[in-house]
Structure formats: C-alpha cells, structure tokens
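# Below are the sequence and a predicted model for it; my questions follow.
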Amino acid sequence: MDEGVVWLTIFILSVFVGIEVISKVSSTLHTPLMSGANAIHGVILLGAIIVTGSTDNGLALSIGLVAIVLAAVNMVGGFLVTDRMLQMFVRKKPAVRAAGDGADS
C-alpha cells in the first residue's frame, strides 16, 4: 500500500475522531480545554519553527511557513478568546461618583 494513502487515511480518521470528541464536551469545560489547547498549539508552533528551520527543500520551507503562520494565529486567537471568556466572570466595580456631578439633585 502506498505510504501517502496510509497517511491520508490516518488524517481523515483523526479528523472524525476529533469532531466526535469536541462535540461531546459540555459548555462549562470549554474555557479550561481552550487554555490547554492553546498550550499545545504553543508546542506545535515551536515544532514547526524547528522543523522549518532545518530544511533545505523549497516546498517544505513554504509548507513550514504556512504551518508557522497558522499555528501562531490559532494560538494567539485562542488566548484572546479565552481571555474574553474569562472576563465575563469578573465582577465589575461600582462607579464612584464625583462631587458636583449633578446626581444629588
């Protein structure tokens, strides 16, 4: 069997397994899971940088560059979304009124 077919089969099966696993997660666990996923994406980004830096092939270099950009965007976007979700649970401080602002009238 061709090695490319084996890798494609593994990739397609992992996509289906990932969709099934993620769709079963309750909404209360999304923020902790996103934080963990962001840490994993940091490792993926580091790996993509190391692998891309050690190649001399032009095609591998361009694919590595795309991988680096996508991993960086995914990681930063994930941290921004996680931060925004956590801000929903922060209590807002009551506004302090200044003297003479007309609220006493």
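The structure has been received and is ready for your questions. Residues are numbered from 1 along each chain as shown.
# Please count neighbours and contacts with C-alpha atoms only from this point.
Fine.
# Can you work out which other helices and strands pack against the helix or strand hosting Ile68?
Using DSSP states H and E, Ile68 sits in helix 58-87. Helices and strands touching helix 58-87, as assessed by 3 or more Cα pairs under 8 Å, 6 or more residues apart in numbering; DSSP states H and E, comprise helix 30-53.
# counting contacts, what elements does the helix it packs on pack onto?
helix 58-87.
# Run the chain-centre distance for the helix it packs on.
How far helix 58-87 lies from its chain's middle: 7 Å, per Cα atoms, centre = their mean, to the nearest Å.
# tilt between that helix and helix 30-53?
On the basis of axes from the mean of the first three to the mean of the last three Cα atoms, to 10 degrees, helix 58-87 is oriented at 160 degrees to helix 30-53.
# Flag every buried residue along helix 58-87.
Leu61, Gly64, Leu65, Ala67, Ile68, Ala71, Ala72, Asn74, Met75, Gly78, Phe79, Thr82 (16 or more other Cα atoms under 10 Å).
# adding another structure so you can compare the two:
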Amino acid sequence: MSQEQTHIEKTAEELEMTVEELRAASEQLAAASEEADAAAAKAESLLGTLDSLAHAGGPSDLIYLAAIFALACFVGYYVVWSVTPALHTPLMSVTNAVSSVVIVGALIAVGADITQSPAGGLSRWLGVIAVALASVNIFGGFLVTNRMLAMYKKKGG
C-alpha cells in the first residue's frame, strides 16, 4: 500500500466517524427539541391556569394598591428619618414640590365631571380632602423652611 492510499483510508474513516457523530448529535438535537416543545406546552398551560385564576376571584386590585401604599409609607419613613440635619431644608423644598403636584391632581379630581359613575361623589370628596391635606403640608413646609433658614441668618445687634 502506498502512503497516499493509507492517507485516503484514514481520511475516509475520519469522515465516517464524523458522519456518525453528526447523526448522533442530530438525534440528540431532535430529542432536545421535543423536550423543549413539551416544556413550552406545559408553560403555556400553566400561564393559562394562572390567567384564569387571576380573573376568577384572586386578590383584588385594592389589596395590591394597599400593599404598595404600605410599602411606600415604610420607605418614606426610613428615608426621611435617615436624612442628616443639613439636608432637611432641601428635603422640605422637594416635599413642598411633591405636595403641589398632589394639589393639582386633587383639584382635577374635585373638578372632574364624574357624577354618572358609581364612585363620583366619593371621588369628589376624596379630592377635597386631598386638597386640604396637601395645602396644610405645603404651608407648614414653608413655615418650617423659613424657620430653619432664619437659624442660619446672623443676629443683628
């Protein structure tokens, strides 16, 4: 046998091994594809079940909104009480700005023509209460801010 013929036989054997490896990989890929299809079908079934549970009497939106409100209260409490005294005046200014945005929203709620809706009267009264509380917050904030700024002024005399 010549050296060239030996090289051709080795190459042929390598090609046969490569073809066998490709067939095995193709079979594994087909099996993985079937498993992925089965998992996708299960996931779609679970999503359908969750969707039907959500619309069939799960927790109401009010519970979610109350939970968000409670979390916001805790976060706000810890943020405000961890502020250093040097930052109280800028924080008060930001609080006044937020309260002014609340007043704008509350005035819109008070002036909206929603008497035909079931919660029309309730929405209007909640808007009035929001205007009153935000007004107290704004004016009190300005008083506290002015008092704090007065502490930094030099005393005459």
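Everything's here; your move. Keep in mind that what you see is a predicted model, and the values were worked out from it rather than measured.
# which bit of the second structure covers the helix holding Ile68 of the first structure?
Aligned by TM-score structural alignment, helix 58-87 of the first structure falls on residues 121-150 of the second structure.
# Report the mean deviation for that stretch after fitting onto the first structure.
Here stretch 121-150 of the second structure, set against the first structure after superposition, deviates by a mean of 0.7 Å using mean Cα distance after the TM-score superposition for the first structure.
# Spatially central residue in the second structure, please.
Geometric centre of the second structure, nearest residue: Ile68, 10.7 Å, by Cα atoms, centre = their mean.
# what residue of the first structure takes the place of it?
Following TM-score structural alignment, the counterpart assigned to Ile68 of the second structure within the first structure is Ile10.
# separation between its match and Val43 of the first structure?
With distances taken as Cα to Cα, to the nearest Å, Ile10 of the first structure is found 21 Å from Val43 of the first structure.
# and if you look at Asp2 of the first structure?
Distance from Asp2 of the first structure to Val43 of the first structure, by Cα to Cα: 30 Å.
# Which one's more surrounded, these two?
Val43 (14 against 6; other Cα atoms under 10 Å).
# which residue lines up with the more buried one in the second structure?
Val43 of the first structure maps onto Val101 in the second structure, by TM-score structural alignment.
# Okay, Gly36 of the first structure and Ile19 of the first structure: tell me how far apart.
Taking Cα to Cα, one finds Gly36 of the first structure at 17 Å from Ile19 of the first structure.
# and if you look at Met75 of the first structure?
In terms of Cα to Cα, Met75 of the first structure sits 19 Å off from Ile19 of the first structure.
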